[in-house]
Every structure is written in structure tokens, then in C-alpha cells.
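Engineer: sequence first, predicted model second:
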Amino acid sequence: MSKLDALESWAGGLLARLAPAARRTATREIARELQRSQRARIARQRNPDASPYEKRKPRSKNRLRDKVGRIKRAAMFAKLRQTRYLRAESDARGLAVGFARRVARVARVHQFGEIDRVAKSGPDYKYPARVLLGFTDADREKIRDILLKHLAR
């Protein structure tokens, strides 16, 4: 049984004890908190196990293409972590935190380390796995605290 299955079975049992309205409120709060924590972790450029993301591949120096087509050395995934793309949805049956629209494909390639085209007519590249969505120990504790708070009401 994976950690996610264990968390789901434990949290599912507790959520089943709540009335539907209270369950909606609890799942909404958990989804928002998970969205916040995922956004902050992506901004820190860390995997859920606290290891840093693998750095970008260094570019060879080519004076003719110095400015055109360059890779920016700013933090990766700055736009992906915006609320517009990193979505949290919840209802009485469950919750989901994930990426929306076309950026979901980019996120999937990086999440699992898949092969994708660098540019529209460019070469294929095997991206290293950079886990964008995942549970940390702090996330599990926060979920537990939120559930216990709602159960105590």
C-alpha cells in the first residue's frame, strides 16, 4: 500500500463521519491548503522529498544565437504555479489539485520525466523528473490537523 493509499483510506474514513455540508467545507479547506503548499514548494524548486529540482541543461556558447532562443535563468515553472493554472477543486465526494488547460501537458512531462519536443520543430529531449505535485510530511500533518479540527466541531 502506497503512502497516498494509506492517507486516502485514513482521511476517507474520517470524512465519511461528517455531514455532506461539513465534508464540503473540510475538503475545500484541504484543497486550498494543498494548493498553497504545492505552489510554495514549486517556488522553492524542491521535490516532495526536499531534494532540489535537477538543474536545466547548460547551453553551449554560440555567439550568433546569444539573445535569440536563449533559456532564461530565472526560476522554473513561475507561470505554472499561478492560480490560473494550478487549480484546486473540491466537493462533498473529494478534492483534486492539478494543472489546468494546456500547461497540464508541460507539467506532466516534467512530473514524470518524459520525452518532449523542445520547440515546435525542434529536437526531442528527455526531461529529468521534477515532481511538481506530491505530498510532503508537512502536507500530511496539515491534512490531519484540518480533519481533526472539523471533526471536533
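Structural biologist: Done, it's in.
Engineer: CA atoms for contacts and neighbours, from now on please.
Structural biologist: Will do.
Engineer: SS state for the spatially most central residue of the chain?
Structural biologist: Centroid-nearest residue in the chain, with CA atoms, centre = their mean: Leu133, separated by 2.6 Å. Going by DSSP: H, G, I helix; E, B strand; the rest coil, the secondary structure assigned to Leu133 is coil.
Engineer: what residues are up against Tyr53?
Structural biologist: With contacts defined as CA atoms under 8 Å, 6 or more residues apart in numbering, the neighbours of Tyr53 are 45-47, 130-131.
Engineer: again, only using 7 Å
Structural biologist: Contacts for Tyr53 were tallied using CA atoms under 7 Å, 6 or more residues apart in numbering; they are 45-47, 130.
Engineer: take the one below as the second:
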Amino acid sequence: MADNILQVKTAFAQLLTNISAPRRRLLYQQIGRELARRQRRRIKAQQNPDGSAYEPRKQSKVRSKKPKNRVKDRMFNKITSPSHLKLKRNNNGLTLGFSGSDAPIANVHQYGLKSRVSDRLAFKVKYAQRELLGFTDEDIEMIEDYVIKALSDGLR
């Protein structure tokens, strides 16, 4: 993922200096909103940026007398809302990610790390890697299209 980000940054860094500051802020806002929308849609569809499906949750070994909770069948429902997946703009670009208590949870899933299942349990479990954030080929094309449009509008 870091290679994709570096590739996008280097490709457009020089071009973006030719765009006025107000137009660049608008460009960042447009790209950020569209990128956030695409990331949310992909996370809800439970797909990695390469198009592969997330590894399914492991079944709990604890028997429960309650009926199966359908809400937990879909992972990351809550975390995809705009209040959790934050878009931040600054002069140098934009940042899309998780903050607060969502960040450690997202980090564990993004990189497939070990974490405690709950505060009450002392043991740690290795989670499957599920890339929540990342660039797809379509995302890179969308960014290219926005930048090219901004450059062509700036030349008129």
C-alpha cells in the first residue's frame, strides 16, 4: 500500500504546484470525498483493495442459547460511517483514516496483528489481515482524472 501512495504522490506533486491554492483545496476536497465513498463501499462489501474477499470471522467456540445475531455477520458496519472514517485536509494534501478508539482496531485488522478479544480476557488472538484502507486501480484512475480535469480547467 505504501508503494501505491508514493507512486501517486510523486506522479502528481510537480503538477499540483501549477494549480492555484483555492483550486487545489477544492481538488483535495473532491478527491477526498470520492475516495472516502469508495473506501466505505469496499469495506462494506468486505473486499481487500486487490478485489479479494476478507477472510471470514472464526466461529465462536462458546455455545450460546441466544439466536444468532445477524448484525455481527457483517464486519465493520459501524466503522465505515463518516464519524469513524475521517477525512482531514491540509495544505499538503489529505488524510483518510481512523482516529480515536477506532484506530487501534482498524490497525489490527489492516496488518493482521495480535490483539485481545476483550478487556476481560488475558490472551491475545492473531487476526486475519483485512485491508480496510488502500488504493485500487480504479481509485488511482479517479485521482488522475480529477487532477487532469483541474489542470485543464486551470489552463483556460
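Structural biologist: Sure thing, it's come through. Not measured: the values here are computed from a predicted model.
Engineer: how many residues are close by Ile143 of the second structure?
Structural biologist: 20 (other CA atoms under 10 Å).
Engineer: ugh, wrong one, I meant Ala6 of the first structure
Structural biologist: Residues near Ala6 of the first structure, counting by other CA under 10 Å: 11.
Engineer: cool, and Ala53 of the second structure?
Structural biologist: By other CA under 10 Å, neighbour count at Ala53 of the second structure equals 15.
Engineer: then Leu151 of the second structure?
Structural biologist: 18.
Engineer: and for the residue nearest to the centre of the first structure, nearest residue in space, chain neighbours not counted?
Structural biologist: Spatial nearest neighbour of Leu133 of the first structure, excluding adjacent residues (CA to CA, 6 or more residues apart in numbering): Gln38 at 6.4 Å.
Engineer: that neighbour: neighbour count?
Structural biologist: 25.
Engineer: that one and Asp124 of the first structure, how far apart?
Structural biologist: Here the criterion is CA to CA, to the nearest Å. By it, Gln38 of the first structure lies 28 Å from Asp124 of the first structure.
Engineer: got the contact list for the residue lying farthest from the centre of the second structure?
Structural biologist: Residue farthest from the centre of the second structure, counting by CA atoms, centre = their mean, is Lys65 at 36.0 Å. Under the criterion of CA under 7 Å, 6+ apart, Lys65 of the second structure has no neighbours.
Engineer: Tyr85 of the first structure touches Arg102, doesn't it?
Structural biologist: No. In this structure, Tyr85 of the first structure is not within contact of Arg102 by CA atoms under 7 Å, at 8.9 Å.
Engineer: if you count neighbours, what's buried in the lengthiest helix in the first structure?
Structural biologist: Across the first structure, the helix with the greatest residue count (assigned by DSSP state H) is helix 20-43. Neighbour counts over helix 20-43 of the first structure (16 or more other CA atoms under 10 Å) mark 22-35, 37-39, 41-42 as buried.
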